[in-house]
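[1] okay, sequence plus prediction incoming.
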Amino acid sequence: MVSTATIAEIAALAGDPARAAMLNTLMDGRALTATELASVAGVTPQTASGHLARLTTAGLLAVEKQGRHRYHRLASPMVAQMVESLSQLAATLAPPGRRVATGPRDLALRTARTCYDHLAGRLGVALTDALLDAGHAEIDGDAGAVTDGGLAFFAGIGIDLERATTRNGRRSSRVFCRPCLDWSERRPHLAGAVGAAICSHAFEQGWIRRVDGSRAVAVTRKGEQALRSAFGIAL
């Protein structure tokens, strides 16, 4: 059983404004340097290094070394889920006078964004609705599944779910498919290995591109045609 002390430690780490800003920035799935994260958090590089060391030691961040550079990313999808849940809770508990709109105010973020390694916003929810309506996926509470017809559908558009669930030839322990309550839409989008595979495929095929300095993604002209053809959706 997890001790209350461990829960309190994680809550305290995520509760610091500078560290919260760093965690939220890393929700787009990228790995950033300490200097980049210091700028986001509005602290000095020295202070940022201290924050990052604590987050890494606690297992909330992972560090990748490339040459002389060190890059920081969220340690796991579970950490991303925690950050997204905190964002939802914060919006719910905001003072009544401030509850003007749910989720991000930025229209681009509300339209399409990454939630760690899967798609969120109107795009993520629309994709999920399309898969459910076509019988390619199913959602029951906190669980999700891909049907036999869904496996054939994904293979037909070039998404290899078998590859998405293996790493170095071994089956990944990651959840295969689950619903994630969308922060702005207040309806589920798909997460887990399936959600990550859809997002990765969309980037690889040029259906979407990142918006500089934001978690938002823009749907390209090619993407509009592909989404309409494969999923029957148009934003």
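    Received the coordinates, thanks.
[2] rest of the way, CA atoms for contacts and neighbours
    Fine.
[3] Three-state assignment for the residue located most distally from the centre of the chain, please.
    Taking Cα atoms, centre = their mean, the residue of the chain most remote from its mean C-alpha position is residue 97, at 28.8 Å. Look at residue 97: counting by DSSP: H, G, I helix; E, B strand; the rest coil, its state is helix.
[4] put this beside the first:
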Amino acid sequence: MSLAHLAGLLADPTRAAFCMALLDGRAWTAGELARHARVAPSTASEHLSRLVAGGLLAEERQGRHRYVRLAGPEAATLIEDLASFPIPAAHPDRPDRPGRPSAAAPGSLREATRTSAEARARTCYDHLAGRLGVAVRDAVLARGLVADEDGPALTDRGRSWLAELGVELPPRAGRSGGRPVVRTCLDWTERRSHLGGAFGAALCRTALDRAWVERIGSGRALQVTPDGGHALRELLGIAL
């Protein structure tokens, strides 16, 4: 896919809103995305078809329903990295430039609450992000579970730690054609890196499965449960 074609796909505010919503890692129906972006179902269907044809989204059909999700971790990383790119503030004498809405000037109290919750903890496709995600990255580096000398890498101590937790990585992780074991992902709210890759996904899945974190509503925001707070302190020395 050419850069110009990719830029064209994401230049439309509705298609960009769809991709940002799908960063929660789940499959959405076309109707759900239409309501989220406040567009007509027919308009949503047209935009989704372009995103699927462009390779950013994958779709599956179950009966009358059409579900779409991001095509994979690479697509999620692309969207998150673009979202974190700093857009210079518009000059007072020039029209506003398109970009991320300012968190300081939300459209409503509900929007401000959602943005604040996502800044604290959220999913970035299938791994932890926000202040929680950055805190996890700092903790695993401090404990030698991940090394970051020539790029992030899971250490032997980290593999033993995962085994003690009963967490397994996908068998192809780190192999040719497989997903990287660990990769860094720039966090758009913290402006620092959190951890993705198979390791980051495994930590997020474990946190959700063991109810250390739980979703807030239907979006990407997470909240740490009391059990999760205890687990984070015991396992990684994180106090939130």
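    Structure's in. What do you need? As the structure is a computational prediction, the values presented were derived from the model and not from experiment.
[5] what range in structure 1 matches stretch 117-137 of structure 2?
    Mapped onto structure 1 using TM-score structural alignment, stretch 117-137 of structure 2 covers residues 108-128.
[6] got the contact list for that stretch?
    26-29, 77, 80, 84, 103-104, 182-185, 187-192, 195-200, 214-219, 231, 233, 235 (Cα atoms under 8 Å, 6 or more residues apart in numbering).
[7] also stretch 206-223 of structure 2?
    By Cα under 8 Å, 6+ apart, the list of residues contacting stretch 206-223 of structure 2 reads 21, 23-24, 114, 117-118, 120-124, 167, 224-229, 231.
[8] next one: the match of stretch 117-137 of structure 2 to chain centre, how far?
    Here the centre of stretch 108-128 of structure 1 is set off from its chain's centre by 9 Å, with Cα atoms, centre = their mean, to the nearest Å.
[9] what does stretch 232-239 of structure 2 give?
    Using Cα atoms, centre = their mean, the offset of stretch 232-239 of structure 2 from its chain centre is 22 Å.
[10] pull out the buried positions in that stretch.
    Residues of stretch 232-239 of structure 2 classed as buried: 232, 236, 237, 238 (neighbour count, 16 or more other Cα atoms under 10 Å).
[11] about what we covered before: out of the contacts of stretch 206-223 of structure 2, list just those in strands.
    122, 123, 124, 224 (DSSP state E).
[12] make JSON lines from those and add distance to residue 16 of structure 2 and neighbour count to it.
    Listed next are those as JSON lines, based on distance: Cα to Cα, whole Å; neighbours: other Cα atoms under 10 Å:
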{"residue": "122", "distance to residue 16 of structure 2": "19", "neighbour count": "28"}
{"residue": "123", "distance to residue 16 of structure 2": "17", "neighbour count": "22"}
{"residue": "124", "distance to residue 16 of structure 2": "15", "neighbour count": "30"}
{"residue": "224", "distance to residue 16 of structure 2": "28", "neighbour count": "20"}
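[13] out of those residues, which is nearest to residue 172 of structure 2?
    residue 124 (21.6 Å; Cα to Cα).
[14] report the separation between that closest one and residue 212 of structure 2.
    Using Cα to Cα, to the nearest Å, residue 124 of structure 2 is found at 17 Å from residue 212 of structure 2.
[15] do the same with residue 143 of structure 2
    Per Cα to Cα, residue 143 of structure 2 is found 20 Å from residue 212 of structure 2.
[16] so between these two, which is more surrounded?
    Taking other Cα atoms under 10 Å, residue 143 of structure 2 and residue 212 do not tie; residue 212 has more neighbours (20 against 13).
[17] so what corresponds to that one in structure 1?
    Superposed on structure 1 with TM-score structural alignment, residue 212 of structure 2 falls opposite residue 207.
[18] ditto for residue 233 of structure 2
    By TM-score structural alignment, residue 233 of structure 2 lines up with residue 228.
[19] ok so its match is a helix residue?
    Yes - under three-state DSSP, residue 228 of structure 1 sits within a helix.
[20] which of the contacts of stretch 206-223 of structure 2 are buried?
    Judged by 16+ other Cα under 10 Å, buried ones among the contacts of stretch 206-223 of structure 2: 21, 23-24, 114, 117-118, 120-124, 167, 224, 228-229, 231.
[21] re the thing from before, look up how far residue 89 of structure 1 lies from the residue farthest from the centre of structure 1.
    Residue 97 of structure 1 sits 16 Å away from residue 89 of structure 1, taking Cα to Cα as the criterion.
[22] kindly report the same for residue 10 of structure 1.
    Residue 10 of structure 1 is 16 Å from residue 89 of structure 1, by Cα to Cα.
[23] ok, the buried residues of stretch 232-239 of structure 2 vs residue 156 of structure 2, which is closest?
    residue 236 (16.6 Å).
[24] what stretch of structure 2 does stretch 51-60 of structure 1 fall on?
    Going by TM-score structural alignment: stretch 51-60 of structure 1 matches residues 47-56.
[25] please state the offset of the matching stretch from the chain centre?
    19 Å.
[26] please identify the buried residues of it?
    Under the neighbour-count criterion of 16+ other Cα under 10 Å, stretch 47-56 of structure 2 has 47, 48, 51, 52, 56 buried.
[27] what do you get for stretch 81-96 of structure 2?
    Residues of stretch 81-96 of structure 2 classed as buried: 83, 84 (neighbour count, 16+ other Cα under 10 Å).
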